[in-house]
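Asks: 3D, please:
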Amino acid sequence: MSDITTHHWTASDGVDLVWHETGAGRPLILVHGLFSDAAMNWIKFGHAARLAAAGFRVIMPDLRAHGASGKPHDAALYPKGVLGRDLVELVAQLGLSNYDLGGFSLGSRTVVQGVGQGLAPRRAILSGMGLEGLMGWKQRHAFFIEAFEKFDAAVRGDRHWFAIQFMKSQKVDRVATRLLLESNSPVDEAMLATFAMPTLVLCGADDHDNGSAQALAEALPDATYVEIPGTHTTSVTQKSLGEAIATFLTSP
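Replies: Reported below is the predicted structural model:
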C-alpha cells in the first residue's frame, strides 16, 4: 500500500516508538503479535486496506522491541506491563477519546493490559488469543524461552521449529524480545472484568496455541466469538480476518 504513513514518537522512558497509519475516519488501533510487526500482521495481507475502505483511520504501532520501534537492551526499559503502558501513552499522544482497539496474539494481551490500565475503547477485538493464553502466561513464556535456547539447534519436527523460523524470517532482536517477554505477566479475572465494551473474539479454527478462544469469549462480559480458517500462523493471512473485524466494527 502506497498510502501508509509512518510516524515516530517518544515514550515516557525515552524509547523511540513508531506507528503506521492509513485511511481516514473513525480511529482504529490494531496491535500486532509477538516477533511480528504492523506490516506483517495488518498491511501485507490487506487487512489495513480493507478497514480503511470501510471508513477507518487505521493506526498500527510497532511494539517496543519490534519492527521499526526501538529495541533497547537495558532490562530497566522493560518493566511489567510496559506494552500496555506504551499503548496508553500512544492513545494520549494521538489525543484520542473515541476509538476502537484490537490486537492479534501478543497484541490481544497488550489490548487487555491497556484496558486494565484505563483505556476505554468503544469496541475491542481480541484475535489469535484464548483464555489460557491470557491467564496461563507461564506456559507460553516457557515455550518461547526454550525457542530462544534452541534457536540455532532445533531441527524440523521440534515443536519450536516454526516459531524459530518465523523469528529468523523477521530478523528479530533476540536480546530485546527476550527482555520484553520478561515484562509480561498473567492476566487476572479482575482485568477481564474491565471489558465492559462489546468485544470480538476472533480465532482460526485450528489455532490452539493460546488455548480456547471460545472460553475467552464466555469469560468476558459482552463478547462475540467468530471462527475463521487457519492456524495461529495462517489465520492472520486470511482475508476473512479483516472482513470479520470490519463487519463487527460497522454493525449497529
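Asks: for the rest of this, base every contact and every neighbour count on C-alpha atoms.
Replies: OK.
Asks: wasn't residue 21 part of a helix?
Replies: No: per DSSP: H, G, I helix; E, B strand; the rest coil, residue 21 lies outside any helix segment and is strand.
Asks: neighbours around it, how many?
Replies: Counted with other C-alpha atoms under 10 Å, the neighbours of residue 21 add up to 23.
Asks: that one against residue 52, yeah?
Replies: No: in this structure, residue 21 is not within contact of residue 52 by C-alpha atoms under 8 Å, at 9.4 Å.
Asks: one more, for comparison:
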Amino acid sequence: MTNFVYDGLQIAYRDEGPREGDPILLIHGFASNRRINWVETGWTKTLAEAGYRVVSFDNRGHGDSEKLYDPKAYTPPRMADDAAALLDHLEIPKAHIMGYSMGGRIGAFLARDHGPRVATLTLGGIGMALIEGSGDWKPVAEALLTDEPGKITDPTGQEFRAFADRTGADRKALAACIESNRILLSAEDVARIEQPTLIAVGTEDTIAGSPHDLAALMPNAVAFDIERRSHLIATGDKTFKAQMLEFLEEHPL
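Replies: All right, here's what the predicted structure looks like:
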C-alpha cells in the first residue's frame, strides 16, 4: 500500500495494472476496504488482465487509511473529494468510476461534484436507496459500539458487527461514518448525471432499492440484475464482472 495526504489525512491506495490502460477508480463499501471489496472478490485481477489501470483505495475511517471519530468528517461530498484528490495525486484527469454500496453513493456524489473527472459510472449494490434511503441505520451504529455483541437483536446490526469484528475494523470510526454517510441525492441531482452509468444490484438485495427505477431517472443509465445474489454476496459475482467489462468496452475514454 502507498499513502498520500489530503485534507490532513493519510489515505492508503494501490495503483495497479498497465499504465497505458484506461484508468478505473474503485470505491469500496461501508465497513469494508480495498482488499476485501476488490482484491478478494477478483475485481482487481479481472480488470487488470483486461488491460485497465486499476486504482483502489481505503476510504477514510476504513482499512489502512486514517481513522476519524467526528461524524461530520464522513459526509459523501467529503469522501468524494478524497477520491478526486487521489486522481489529482496520480495526475489522472478522467477515469471510469466504480463504487459498491456506500462506494456507489460516493461515486454518485463524485459525478455530481466533479463531473469532468468521471468518464463512466458503475453503481453496484445501490439503486433507489441513493434517493430514498434504506431504512434506519441507527441500530447498526449501536451494534458497532456495544460491548455486548451477544445482545444485538437487529439482523443488519448483527451482520455488520460480525463483519467488522472479522476484519478487525475500527468500530468507533465506522459508527461515526454511518451516522453521516447516509445523505441522499435528490432525483434532480441524479437526473443531471449524464455519464454512461451501469447500475447492478442483486435480486435478493434488501438494502439497495430498485436499480431499474434509478436508471429510469437518469439520461444514460442501464440496470443489471445480479441473479440470486444478496447485498454482501453480489459484489464478486461473475455475471456482474462480465457485464461490467462489456459496459467498459462500449464506453472507452
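Asks: any idea what the TM-score comes out to?
Replies: Scored against TM-score structural alignment, normalised by the length of structure 1, the superposed chains reach a TM-score of 0.88; 245 aligned residues with a C-alpha RMSD of 2.2 Å.
Asks: thinking again about what came up before, okay, and the common contacts of residue 21 and residue 52 of structure 1?
Replies: Between them, residue 21 of structure 1 and residue 52 have residue 58 as joint contacts when contacts are counted by C-alpha atoms under 8 Å, 6 or more residues apart in numbering.
Asks: tell me the SS of residue 18 of structure 1?
Replies: Under three-state DSSP, residue 18 of structure 1 comes out as strand.
Asks: what's near enough to touch the nearest residue to residue 225 of structure 1 once chain neighbours are set aside?
Replies: In space, and not counting its chain neighbours, residue 225 of structure 1 is closest to residue 201: 4.8 Å by C-alpha to C-alpha, 6 or more residues apart in numbering. Counting by C-alpha under 8 Å, 6+ apart, residue 201 of structure 1 makes contact with 125, 126, 127, 129, 213, 214, 216, 217, 223, 224, 225, 226.
Asks: would you map the strands across structure 1?
Replies: Assigned strands in structure 1, in chain order: 5-10, 16-22, 26-31, 56-62, 100-104, 124-127, 199-204, 223-228 (criterion: DSSP state E).
Asks: how about the fifth one, aligned to which bit of structure 2?
Replies: Mapped onto structure 2 using TM-score structural alignment, strand 100-104 of structure 1 spans residues 96-100.
Asks: now do the second one
Replies: Per the alignment by TM-score structural alignment, strand 16-22 of structure 1 matches residues 10-16 in structure 2.
Asks: next: the fourth one.
Replies: With TM-score structural alignment applied, strand 56-62 of structure 1 matches the range 52-58 in structure 2.
Asks: how much space separates residue 95 of structure 2 from residue 77 of structure 2?
Replies: Applying C-alpha to C-alpha, to the nearest Å, one obtains 18 Å for the distance of residue 95 of structure 2 from residue 77 of structure 2.
Asks: again with residue 226 of structure 2
Replies: 28 Å.
Asks: the more surrounded of the two?
Replies: More crowded of residue 226 of structure 2 and residue 77, by other C-alpha under 10 Å: residue 226, with 24 against 21.
Asks: residue 165 of structure 2 matches what in structure 1?
Replies: That one, residue 165 of structure 2, aligns with residue 168 by TM-score structural alignment.
Asks: hmm, residue 132 of structure 2 is touching residue 184, no?
Replies: Yes: taking contacts as C-alpha under 8 Å, residue 132 of structure 2 lies within contact range of residue 184: 7.0 Å.
Asks: so what does residue 37 of structure 2 match up with in structure 1?
Replies: Counting by TM-score structural alignment, the partner of residue 37 of structure 2 is residue 41.
Asks: contacts only, for the spatially closest residue to its match that is not a sequence neighbour.
Replies: Excluding its sequence neighbours, the residue lying closest to residue 41 of structure 1 (C-alpha to C-alpha, 6+ apart) is residue 32, at 5.8 Å. Residues near residue 32 of structure 1 by C-alpha under 8 Å, 6+ apart: 38, 41, 42, 60, 61, 62, 63, 103, 104, 105, 106, 107.
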